[in-house]
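Student: give me the fold of what follows.
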Amino acid sequence: MPTPTTFTQHIFKNISLIALSILFLPLDAFITATCLLWNFSQRFSDPPPAAPRNEPRRTVVVSSLCMAKGLLIARSFHLAGHKVIGVDFDTAHYAHSPVISSGAFSAALARYYRVATPRTDESRAKYATDMVDIIKKEGADLWICVSGVASTTEDALIKATVERETKCKVFQPDPETCDQLHEKHEFIRLVKEAGLRTPLTTLVTSREEVYEVLQQHPSTQFIVKCVELDDVSRSDMTQIPQPTPEKTEKFINSLDISPNKRWVVQEFIHGDEYCCHAVIVRGIVHAFVACPSSEMLMHYKPLPADCSLSRAMLAFVRKLVKTLEGGQLTGQLSFDFLIDPMEAKKKPESVKLFPIECNPRTHTAVILFKDQPQQLANAHLKLLEKDDHAPKDGKIAGVPAKETDIIGVAAPHVDRFTKKDYYWIGHDLVTDVAIPVSDFLMMKIGVYECLRQVSWYAVKVLTWKDATFEFWDPLPWFWLYHVYYPWMFVTSLLTGKRWSRVNTSTTRVFESY
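Tutor: Here you go, the predicted structure:
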């Protein structure tokens, strides 16, 4: 299980990060001011983005501007010439924060709103009312739900209300589909029914059921994951059975398993992890990208669109979505896969995938479309086009689009001078500079290892792209590191609420104990 955060660590982490923000404040303020002054001067010579000829200018609502993926989609629609309305929940991911998200300051937004957070029956009703009122007021044509883990189903539930009471279309799967894809055991069942390979997965509601799985499969290694949202167990990759029965029993007994807190016991697959993000309209994939992955992905490097692994993941997505919602699913889906590296090396043309998870919402990998705003916006706008593939005579609709119709990230050799790797400069400043330097001063690592990590950070600054910073839109980047997070760390100190990790891409802080 994750190591508890001590009081000393809690104080040191928060104060250090606040101090780091203050240290870089003059430099970042200078960079931001320079960008703003240049952009202001260019307003008199450069016309604003205009919608392509023969295409209408749409009003698009984009939610979750607090996350990099929401901000990226909002910027894409703005650069494509459309009017963008931003929406965030009225509380931060970690604490009831009066500080609004960094995305609220984006130049891509024509308007910005904060809405009720759907946590109780009353707030859920208020959230639905808020969204309908905003959509009516702005005359929105499309709502792109950039949902968080806790709000995916909530957005799907109010989809019918929004589409019934307004002309706006909602880019989100149905509630039942969201629930099935989100829960690991249900997702595995759907994959099996589609005739695709899966790891052995069992839903358990008691510790006794965990022992039963181990007895039924004595030669198989498993990991256990909580079905419900649980920050403490999220990163735990402990395998069972352990080397001794006593260690196995100790680990299983430490798990809080009950009918109200369900877990899955899943076969542990040795291999490399990959993920993909797909934009789907009526069962047809219109945008797709794949990249290497990890448990908490903070660096994004796309796979070439024409490589065998990317093609295999695309084929998987196409086959699965044809079985969902009668072949008419619309939404953004992301999948996690494990690949046996030896198998992929021996037979790259027929690589086999082990799907382990699906997130029926936007994946941060969408930032890999940062250089293709027009194409990404057009992929979503397909929903507003007339449906020429309506099901007839009970047949499943949604004939897969041709590969040439799908936007993806070009292979590196096609555009080798364009930066294709993305990172968050503030996150890596801590992991690649602050922590190694601290470890060196405390004599935990040598000078060579410290310099190696610091130099690697310099390489990323010079050759990679920051996922949040844009020269034409610098305020979200500045606000994120010098207002939003510092206030969150101050709140952590004042409340005593401890955290274990920070996901800079989603602004989510994982609770500790």
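Student: please count neighbours and contacts with C-alpha atoms only from this point.
Tutor: Noted.
Student: right, and V454 touches T431 too?
Tutor: No: using C-alpha atoms under 8 Å, V454 is not in contact with T431; the gap is 9.4 Å.
Student: the two: which is more packed in?
Tutor: Neighbours were counted for V454 and for T431 using other C-alpha atoms under 10 Å; V454 has more, 20 against 14.
Student: residues touching that one, list them.
Tutor: Each residue near V454 by C-alpha atoms under 8 Å, 6 or more residues apart in numbering is listed here: D432, V433, P436.
Student: and if we set it to 6 Å?
Tutor: D432, V433 (C-alpha atoms under 6 Å, 6 or more residues apart in numbering).
Student: and it, that's in a strand?
Tutor: No: applying DSSP: H, G, I helix; E, B strand; the rest coil, one finds V454 to be helix, outside a strand.
Student: check the burial of L462 by counting its neighbours.
Tutor: 9.
Student: give me the distance from the one helix or strand it maps to to the chain's centre.
Tutor: Assigned by DSSP states H and E, L462 belongs to helix 447-463. Computed by C-alpha atoms, centre = their mean, to the nearest Å, the separation of helix 447-463 from the middle of its chain amounts to 27 Å.
Student: over to stretch 299-318?
Tutor: On C-alpha atoms, centre = their mean, the centre of stretch 299-318 falls 17 Å from that of its chain.
Student: next one: stretch 14-25
Tutor: That offset, for stretch 14-25, works out to 26 Å (C-alpha atoms, centre = their mean).
Student: correct me, but L109 touches H82?
Tutor: No: assessed by C-alpha atoms under 6 Å, L109 is found out of contact with H82, at 9.9 Å.
Student: can you map out the strands along the stretch 351-500 of the chain?
Tutor: 354-359, 422-423, 465-466, 499-503 (DSSP state E, counting those that start in this stretch).
Student: following up with a second sequence; could you model it the same way so I can compare the two?
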Amino acid sequence: MASRLDNLLLLFVVVASLPLATLLLWLNYAAVILASQRSKIPFRKLKSTPKKTILVTGTANAQGLNIARALERAGHRLIGADLQSLGHLDISRRSRALTKHYALPPLSAAADASYFARWVLEIVTRENVDLWIDCSHDIPLDAIALTRERVEGNTRCACIAADRNSSRYFKDKETLLEFFRGRNLPAPEMHRVRSRGDIHNVLNHGQGQKQYLLKSPMKSKLEVSQTLLPRRTLSQTYQDVSLVKITPGSSLILEEYLDSSTKYQCTAIAIRGSVEAFWVKRILASGVDVAAGGPALQQALRSYTEAVVRELGHDFSCHLTLSFVLSERITHAGVAQLILPVEGSLRLHPTFVPTAGLPGSSSLAETYLSMLRSVANGMAITSTPSFRKHVTNSKTSQPIKESYFLPDTISDLFWEPCKGLLLLRVSPREVLGSIGALTQKLLLGREAYYDFWDPVPAFWQYTIVLAWRVLVGTT
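Tutor: Coordinates of the predicted model:
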């Protein structure tokens, strides 16, 4: 009932603010026209390599849209593509950053890897694409990997997307952690047990210093049994294990339990087996993003990410997202903290959006365009000296700031604190602090979908699309 009331309230706010949003949109366009007329050189163009044609799949989400904007600012021709099933809800179809937009097959057809690959290959061939960047979220990794194989085998187009070699390690958590451990990288334990004796063997090996979560490998995250072993006493442990039912031929998963109240989410852009851009943020149990920690911790997270990229091979060119937790271990010298991975993906995380603002556009564009460097005698070369300078300094350049989503920010920093105040759960001082943080973010931050030179996608996302999703019950 509360969710329904929240949705109705959200719909009312969207409809009531539509006249104001429309007025702001026209004022924005008037400012764009004035700024363009006063500047002889287009303000939004940046120096870069010779003009290239770049295909970005997944432009309907904020990540793909902002990456396309950054590359368009650098003076390149951008082609966008996303699932046909989105229809008029595809905000990128209205973006000024895209020269053309293609509707890919719906998700049901994209599951046919060969069918999807033919579509993308046709676009690459027709538009003479130089670089394909995949920013999709829903398209299966198998389809992306086959598409990359077909594109690289039949055209001269470079690809930043999942390949067959790397995607097989990211199919499920068990395979991923086994990949880490097989490369001598620290990772949580995960054992497939087929009897109660196997369970006791794992618990005895942990010597009481580790906890394990017993679950079925077929269950989803929401259905995982919260059976923690060992229990406080040995008799309780034996009692719980004796109640475990393992049928012949089946197995259970005994996974090392880690306190995930604080996670570190790392996002990287890997080009030819090297990390060319890296971001890290700390996520509390409440879902709030905070500062990532000290330089030593950030360097340790980056070193681990670089080690993973090296193990994936020198041809690995893809987005990479890894989530870590800190685990405390008792040693003879005291208490040691280990950084252990708990999740991994060959995509940009849905909450991660690099800003498309002018300060970060050049660095972000050059990171992706470094994929177009030619290779001679094992050395990466380029015909543009200034471009070589950008590529060389990419690992030590200033970090690209992350954007925020306006509705989520208003909900977290204004609506929820005010509701908590009415219910006497938070103090007025905490509400004022949240409002101050909201004001600071609105004034100094950058919204995920909004761009001064390209305001229609943000207007469409937060009016038409948001209202439609509330009506069909998908929020």
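Student: give me the TM-score for these two chains.
Tutor: Here the superposed chains carry a TM-score of 0.79, computed using TM-score structural alignment, normalised by the length of the second structure; 450 aligned residues with a C-alpha RMSD of 4.2 Å.
Student: overlap in contacts, V454 and T431 of the first structure.
Tutor: By C-alpha under 6 Å, 6+ apart, no residue touches both V454 of the first structure and T431.
Student: before we move on, the earlier item: for A287 of the first structure, find the nearest of the strands of the stretch 351-500 of the first structure.
Tutor: strand 354-359 (16.2 Å; C-alpha to C-alpha).
Student: quick one: the closest one aligns where in the second structure?
Tutor: Counting by TM-score structural alignment, strand 354-359 of the first structure falls onto residues 340-345 of the second structure.
Student: give me the contacts around that stretch.
Tutor: A187, L320, T321, L322, S323, F324, V325.
Student: mean distance of it to its aligned residues in the first structure, please.
Tutor: Here the mean offset of stretch 340-345 of the second structure against the first structure after fitting is 1.6 Å, by mean C-alpha distance after the TM-score superposition for the first structure.
Student: show me the helices in the stretch 301-450 of the second structure, by range?
Tutor: 358-369, 385-392, 406-410, 416-422, 428-444 (DSSP state H, counting those that start in this stretch).
Student: tell me, how many neighbours does A140 of the first structure end up with?
Tutor: So A140 of the first structure, with other C-alpha under 10 Å, has 21 neighbours.
Student: do I have it right that it meets T59?
Tutor: Yes: in this structure, A140 of the first structure is within contact of T59 by C-alpha under 6 Å, at 4.8 Å.
Student: still on that earlier bit, present the strands of the stretch 351-500 of the first structure as TSV; the columns should include distance to T153 of the first structure.
Tutor: Output for the strands of the stretch 351-500 of the first structure, formatted as TSV (distance: least, C-alpha to C-alpha, whole Å):
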stretch	distance to T153 of the first structure
strand 354-359	11
strand 422-423	29
strand 465-466	31
strand 499-503	22
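Student: so which of those is nearest K247 of the first structure?
Tutor: Across the strands of the stretch 351-500 of the first structure, closest to K247 of the first structure is strand 499-503 (C-alpha to C-alpha), at 24.7 Å.
Student: which strands and helices sit next to whichever helix or strand comes after that closest one?
Tutor: Later in the chain than strand 499-503 of the first structure, the nearest helix or strand by DSSP H and E is strand 508-511. In terms of contacts (3 or more C-alpha pairs under 6 Å, 6 or more residues apart in numbering; DSSP states H and E), strand 508-511 of the first structure is packed against strand 499-503.
Student: other residues contacting the strand it packs on?
Tutor: Contacts for strand 499-503 of the first structure (C-alpha under 6 Å, 6+ apart): R508, V509, F510, E511, S512.
Student: show me what contacts the third one?
Tutor: Each residue near F510 of the first structure by C-alpha under 6 Å, 6+ apart is listed here: D231, W499, S500, R501.
Student: let me have these in JSON lines, extended by neighbour count and distance to M67 of the first structure.
Tutor: Listed next are the contacts of F510 of the first structure as JSON lines, based on neighbours: other C-alpha atoms under 10 Å; distance: C-alpha to C-alpha, whole Å:
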{"residue": "D231", "neighbour count": "18", "distance to M67 of the first structure": "18"}
{"residue": "W499", "neighbour count": "21", "distance to M67 of the first structure": "19"}
{"residue": "S500", "neighbour count": "18", "distance to M67 of the first structure": "19"}
{"residue": "R501", "neighbour count": "13", "distance to M67 of the first structure": "16"}
